[in-house]
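Trainee: one predicted model, sequence on top.
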Amino acid sequence: MPIDGELNDDLILFNKNITAAQNLAINAAKIALNNFEWRYVTMVFHNSSILLGLTAFMQIYRKSVIVGKGTFLHGKESSADRISQFVIFGSDLVDIMCTLDWMRKREFDNTGKFIVICNNCDERKAMDIFWNHKILNVVFINDSSGTSSIIGFTYSIYDNQKCEISPPEPLLDSCIHNSCMGVYPLKLRNLHKCQIIVSTFEQVPFMSLKTGTPIGADGDLLLLIAEALNATLKVMTPHRGAGWGQLDKDGNWLGSLADVYHDLANFSMTSAAITLTRFKAFHLSTDYHSINMAWVTHPAIPLPGWQKLLRPFQMKARISLAVTFVLIILVAVFVKSNLWAKLSKRINTSARPQTCVLFYSWTICMGMPATSLPSKPTFLTMFLLWMFYCFMIRTFYQTSLIHAMKDNLNYPEFENLQDILNSGYPFGGVPALKDFYIDDPEVYNNWKSINSTEINDMMVSLSRGMKYVLAMNKVTAQSFILKHYGDIHIVPQMIVTSPTVLYFKKFSPMVQSLNLILDRLVEGGFTEKLYKNHASTHARKKTDSTAPMNFEQYMGCYVVLAAGWIVSILVFICEVYCYKFSV
């Protein structure tokens, strides 16, 4: 409810002889009381020539204020970006413009609420000054001809198809001499087909510009925003550099964010992750989705064919089998020793077996028929147990071997950042993502920076086996797998999950109206639907389970066969040589 405007009686220093400056201040205080938020601090600028007007304002507006005289030294501790309500007392337009220039240099929030008091100033020139400083929410209080004709003015932006600011619009007389609310409406809600410029670049599946019209998750959303603003959309690609945008070695912005920073575009829409550097340098919209940044590397390396022969056995089974065959070798050595010859005389058996124990045990293990059996019941029992043991092992092994030979078995893949570091692979990505590892010297100091234009070529090289780990957008990598049928490995551990926002220049007047549109689109489910249509996170390469078996899958069998032939030939040569030597 508006506060009563009859506040003049509260003045202590003044009675009926109120000067023009005091009257201007009184009316400014009425507007401030009804339209400023009392929980926020108000900054008041003045000069010594209008001290009485300032005193009148302070006696009526009894809320938290910071009073500054002229362009005082503003330190970082004052937190200029937290102040969003301003009252400026100016003696003339030159004085006001100097104050606004100083505020812009000190990065005060030009999107806040302003009350500017000037005695006998040209309101049309004043509105041009406000627009040049991107101050939209302003009430200009002017006394053009004495104390009896105080008028308040504001202006509209893009109120017609000429795409210019409107002439000064007088406030209602009740807002000046009494009280009213709502003198700071949300502006830039209808651009009347005026142009907005958006900086972006080709980034499938978020943005595609091949047809001249933005297509993709961000592209379709951008068209909805332009329609909601009733604006003519113009899309531009980065004029300097490429990609999302980062600082070069000289501290200058490159890429899409450079277009915003240098006032070439109204905002940037690139689905860029929020980093500390970007957060400090730009104004962010409300978030409308999220993105995952991940590590990407080459596909898993297949196991050699010979290793597949051991695949049916786990490590414990391999160790137990190895111990079993070692025992057989020890037995074969034992029966050839003198100790066995002495022992065999005591148990009344032959000193030496008729066949080679080691060779005969191996033939039974391979499933070949037994040509002879031991005559002693004890040895026969041991023989039958060995035969049964080999039969069971061979059956289980052959059952699992066919699947092991056909399956595409690979070396272990990277699961997290520690696996990447242990591998010794070089790694990197766009320079902005390096900021996420500023507290990890091992990653930060060894980061290899690449340009965003190189990402697609890098993914192609990775799919062909390049030993490198690339930091990039996870959805873009999944889109590459789906579209190009490339096979790259996405490390499960994410780098970061970042909100998706629009990037504006600091204190851009378009932020508030764009936030309102984005909030409605998010609440209506439009953004979720667009990302589901264009940037689905379930893209995977389809494998053909009915593919025929190839030669490589049985390479291990041929390796064993060739090794057996080589060993056989070597043994044959040794036997022939030993026979000639003995003769």
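Mentor: That came through fine. Being a predicted model, the structure only gives us computed values, none of them experimental.

Trainee: switch to C-alpha atoms for all contacts and neighbour counts from now on
Mentor: Noted.

Trainee: list the helices and strands the biggest helix by length in the chain packs on?
Mentor: Ranked by residue count under DSSP state H, the longest helix found in the chain is helix 377-406. Here helix 377-406 touches helix 357-365, going by 3 or more C-alpha pairs under 8 Å, 6 or more residues apart in numbering; DSSP states H and E.

Trainee: mind listing what's buried along the helix it packs on?
Mentor: 357, 361, 364-365 (16 or more other C-alpha atoms under 10 Å).

Trainee: ditto for stretch 411-429
Mentor: The neighbour-count check on stretch 411-429 (16+ other C-alpha under 10 Å) flags 413-414, 417, 420, 427-429 as buried.

Trainee: and the residue lying closest to Met236 once chain neighbours are set aside, what does it touch?
Mentor: Spatially, and ignoring its direct neighbours in sequence, Met236 is nearest to Ser199 (4.9 Å; C-alpha to C-alpha, 6 or more residues apart in numbering). Applying C-alpha atoms under 8 Å, 6 or more residues apart in numbering to Ser199 gives the contacts 235-238, 256-257, 259-260, 265-270.

Trainee: which residues of the stretch 201-350 of the chain fall in helices?
Mentor: Applying DSSP state H, counting those that start in this stretch to the stretch 201-350 of the chain gives helices spanning 217-229, 256-261, 276-281, 315-335, 338-346.

Trainee: which helix or strand lies directly C-terminal to the longest helix of the chain?
Mentor: helix 417-423 (DSSP states H and E).

Trainee: burial count for Glu575?
Mentor: A count of neighbours around Glu575, defined by other C-alpha atoms under 10 Å, yields 12.

Trainee: just Ser271 next, same as before
Mentor: Counted with other C-alpha under 10 Å, Ser271 comes out at 23.

Trainee: can you tell me which of the buried residues of stretch 411-429 is nearest Leu54?
Mentor: If you rank these by distance to Leu54 using C-alpha to C-alpha, Gly429 comes first, at 56.0 Å.

Trainee: can you tell me the helix or strand for the closest residue in space to that closest one that isn't next to it in sequence?
Mentor: Excluding the flanking residues, the one nearest Gly429 by C-alpha to C-alpha, 6+ apart is Ala471, at 4.8 Å. Ala471 is part of strand 469-473, with elements assigned from DSSP H and E.

Trainee: one more structure, for comparison:
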Amino acid sequence: MVNDFDNMIHENLFIFDIDAMTRKKVEPEGEVDGEVTSALVSCSYFDLDKRADNLVMEHQLVSINTTDDLLKIVWESSMCRGYLFLLDTPEPLLDYANTYHHTWDYNGRFVLVDWTLEHMRALTMTKNGKKTEHIVGAVKSSTEGEWMLYMNQLYWGQGVRHINTWRRHRFIHQLDLFPDKLSDLQGAVLRVSTFMFKPCIFYRRAPDGSIVSRYGVDIEVTKAVAYLLNFTAKFEEPPDRKTWGSKLENGSWYGMMGQLERNEVDIGVANLYVSGFRSDILDFTAPYTSEMTCFLARTEPPLPRWQALAFPFHIRMWLAILGGLIASGPMLFFVAWCSGRCGGDEIRGLQSLSFSWYYAFGMHFCEAHASLPRMASTQILVMFLWLYTMILTIAYSTNLRAFLIVRKPPAMMETIKELYESGLEVAAEGTVYRDGIAASSDPYLRGLARVYKGYDFQEDTFPLVLEGKAVFLGNQVTLEFLVSNKFTSRGIPRMRIMKENFASYSIAMALQRHSPLKRKVDKVLGWIRQSGLVRHYFLDSLRQAAAYEEDGHSEDDSGSIGGGQEEEVVVADGVIPLGLDHMQGIFMITIIGWVFCTQVFLFEKVILSDQS
């Protein structure tokens, strides 16, 4: 019988005599036959059946006959979280614990009186009972006036455990009936879903393909949590080589998300983003790190070498040079012609427009002429023309060397606006980014949701990116690792990260929905984050991966994909010899000259034939 319900509510505990509970009210002093009873449970509501009239209660007092009667309870009261059940039949509560998952108070303290041991075990095995930390039951023994108290074990073991005995109006042991079952899981084996996701998770495999060990920042964080909470992490992969998984049309999930939704694993880790659309089927822990999300695009191939002849000058500079070349011939002709008409002794060749043009054209190529001007005015003009062309040719030849040796990169897409205007597909693994893109305030970023496409494996997207048909969306750390380890050959990357990124995401562990582990795991992750161990784990895993590959081992897919580009041949002193690829432009000019000369020759031949 509950003693003084008003005091019990305010003091967040109640004192009772199990024998008297079904017979009479206990006096407010909380003593039975001169003996002080034990504080058992905090409480706010009591769910009673026909014996409710024996109890005095100003708070919730609900008569339970069917499962629907349990819906009348205001679960998770702000006053306290205790529930006392005096039921003739346990079926309504068992059915409720298997059906209503969102209203159950998983952090409450449940006291069941006059249940059988089988019913106690059945409650702890329901969907809600498996995730409830505190369930205590009083089972009447064959001895008169004796009650056996059992509690659920949660992660400590299956079923229930006998913890105390009520005899002669008192407990025979002074024990905490609601111990902390989460700070020390006593070596319980928890199933952890994960998969290889470099550079966060690495695998080492035996020659037969079996997994020898796992390491990486996510694995080390999980091991640290397991050590501090004293449980054994049993790692396993999602079925059918699926990774995080997505929601199917029938409403179910596959991959890691499906395992957590079906309660097949306890924890999921693999660079997992905290996202709202997954929160309906699982609980995220407190984040232990964060990462930027970026776009991975193809590194555009360098411009052809023959175009290097035009690279030293900007297009406006070339137009200015062309204008100077066109104006120099007539200007030279005009000065020489005026000098000749004024009685000067200027050479006759410069008094011809075609010869003056040819003369000025040769000066632009620093070509010396046998005929020199005689008049002072013409000599001054030629002197400045020589100064102009010398500076021009020296600047061109000096800059040309650099462009012949180093390839000029083309203009590249760097912003979200440019990506939107390009119309390229935005490829990603799964659909985790789609909602974030569609909800963005940036109209260009929001427009990318129309070309977003999720894939089961990121490897399926890389050929599209290399062909220039798509960009890949992922976290910055992973993309940097991919570029340096998969798509770089002899120092030349075939992919690059665009300068403008998408958003920052928090990285956390995933737990089953309403998992009792969350409070303790959050606390431990806070310690790990504050200590700086996350960064230490990440750098240490990169060093391990580098050392492992230096020993001649391979970790599945660390090699380059698709081969590299043509490389430069460098001699011992570091000088790059000029090859046909560097100098192809001059041969193209020669061929163009041959073609043009042939056309002019044919034209002259036709003219001469007509004249004859």
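Mentor: Alright, I've got the coordinates. Just so we're clear, the structure is a prediction, and the values are computed from it rather than from any experiment.

Trainee: reformat the contacts of Ser199 of structure 1 as JSON lines; add distance to Ile225 of structure 1.
Mentor: Conversion of the contacts of Ser199 of structure 1 to JSON lines gives the following (distance: C-alpha to C-alpha, whole Å):
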{"residue": "Val235", "distance to Ile225 of structure 1": "13"}
{"residue": "Met236", "distance to Ile225 of structure 1": "16"}
{"residue": "Thr237", "distance to Ile225 of structure 1": "18"}
{"residue": "Pro238", "distance to Ile225 of structure 1": "21"}
{"residue": "Ser256", "distance to Ile225 of structure 1": "19"}
{"residue": "Leu257", "distance to Ile225 of structure 1": "19"}
{"residue": "Asp259", "distance to Ile225 of structure 1": "19"}
{"residue": "Val260", "distance to Ile225 of structure 1": "18"}
{"residue": "Ala265", "distance to Ile225 of structure 1": "15"}
{"residue": "Asn266", "distance to Ile225 of structure 1": "13"}
{"residue": "Phe267", "distance to Ile225 of structure 1": "12"}
{"residue": "Ser268", "distance to Ile225 of structure 1": "13"}
{"residue": "Met269", "distance to Ile225 of structure 1": "11"}
{"residue": "Thr270", "distance to Ile225 of structure 1": "15"}
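
Trainee: let's see which of these end up in strands.
Mentor: Those of the contacts of Ser199 of structure 1 mapping onto strands are 235-236, 267-268, per DSSP state E.

Trainee: residues in structure 2 aligned with the top strand by length along structure 1?
Mentor: The single longest strand within structure 1, with elements called by DSSP E, is strand 489-500. Under TM-score structural alignment, the alignment places strand 489-500 of structure 1 onto residues 496-507 of structure 2.

Trainee: mind listing what's buried along the matching stretch?
Mentor: Using 16+ other C-alpha under 10 Å as the burial criterion, the residues of stretch 496-507 of structure 2 that qualify are 496-498, 501-502, 505-507.

Trainee: re the thing from before, for the strand holding Ala471 of structure 1, give me the average deviation versus structure 2.
Mentor: Compared with structure 2 after fitting, strand 469-473 of structure 1 has a mean deviation of 2.0 Å; criterion: mean C-alpha distance after the TM-score superposition for structure 1.

Trainee: separation between Phe86 of structure 1 and Glu107 of structure 1?
Mentor: As judged by C-alpha to C-alpha, to the nearest Å, Phe86 of structure 1 and Glu107 of structure 1 stand 13 Å apart.

Trainee: could you tell me the end-to-end distance of stretch 166-184 of structure 1?
Mentor: Termini of stretch 166-184 of structure 1 sit 16 Å apart (C-alpha to C-alpha).

Trainee: tell me the contacts of the residue nearest to Leu464 of structure 2 when sequence neighbours are not counted?
Mentor: Distances taken as C-alpha to C-alpha, 6+ apart put Ala470 closest to Leu464 of structure 2, at 5.5 Å, once the chain neighbours are dropped. For Ala470 of structure 2, the contact set (C-alpha under 8 Å, 6+ apart) comprises 297, 424-427, 461, 464.

Trainee: go on, Lys448 of structure 1?
Mentor: Counted by C-alpha under 8 Å, 6+ apart, Lys448 of structure 1 has contacts 426-429.

Trainee: closest to Tyr554 of structure 1 out of those residues?
Mentor: Pro426 (33.8 Å).

Trainee: so the closest one sits right up against Ser449, yeah?
Mentor: No - look at Pro426 of structure 1 against Ser449 with C-alpha atoms under 8 Å: they stay out of range, at 10.8 Å.

Trainee: in structure 1, point out the residues matching the strand or helix carrying Trp594 of structure 2.
Mentor: Assigned by DSSP H and E, Trp594 of structure 2 belongs to helix 584-611. The alignment of helix 584-611 of structure 2 onto structure 1 (TM-score structural alignment) spans residues 555-582.

Trainee: which parts of the matching stretch are buried?
Mentor: Buried, per 16+ other C-alpha under 10 Å, within stretch 555-582 of structure 1: 555-557.

Trainee: still on that earlier bit, which of Phe86 and Glu107 of structure 1 has more residues huddled nearby?
Mentor: The neighbour comparison of Phe86 of structure 1 against Glu107 (other C-alpha under 10 Å) goes to Phe86, with 23 against 14.
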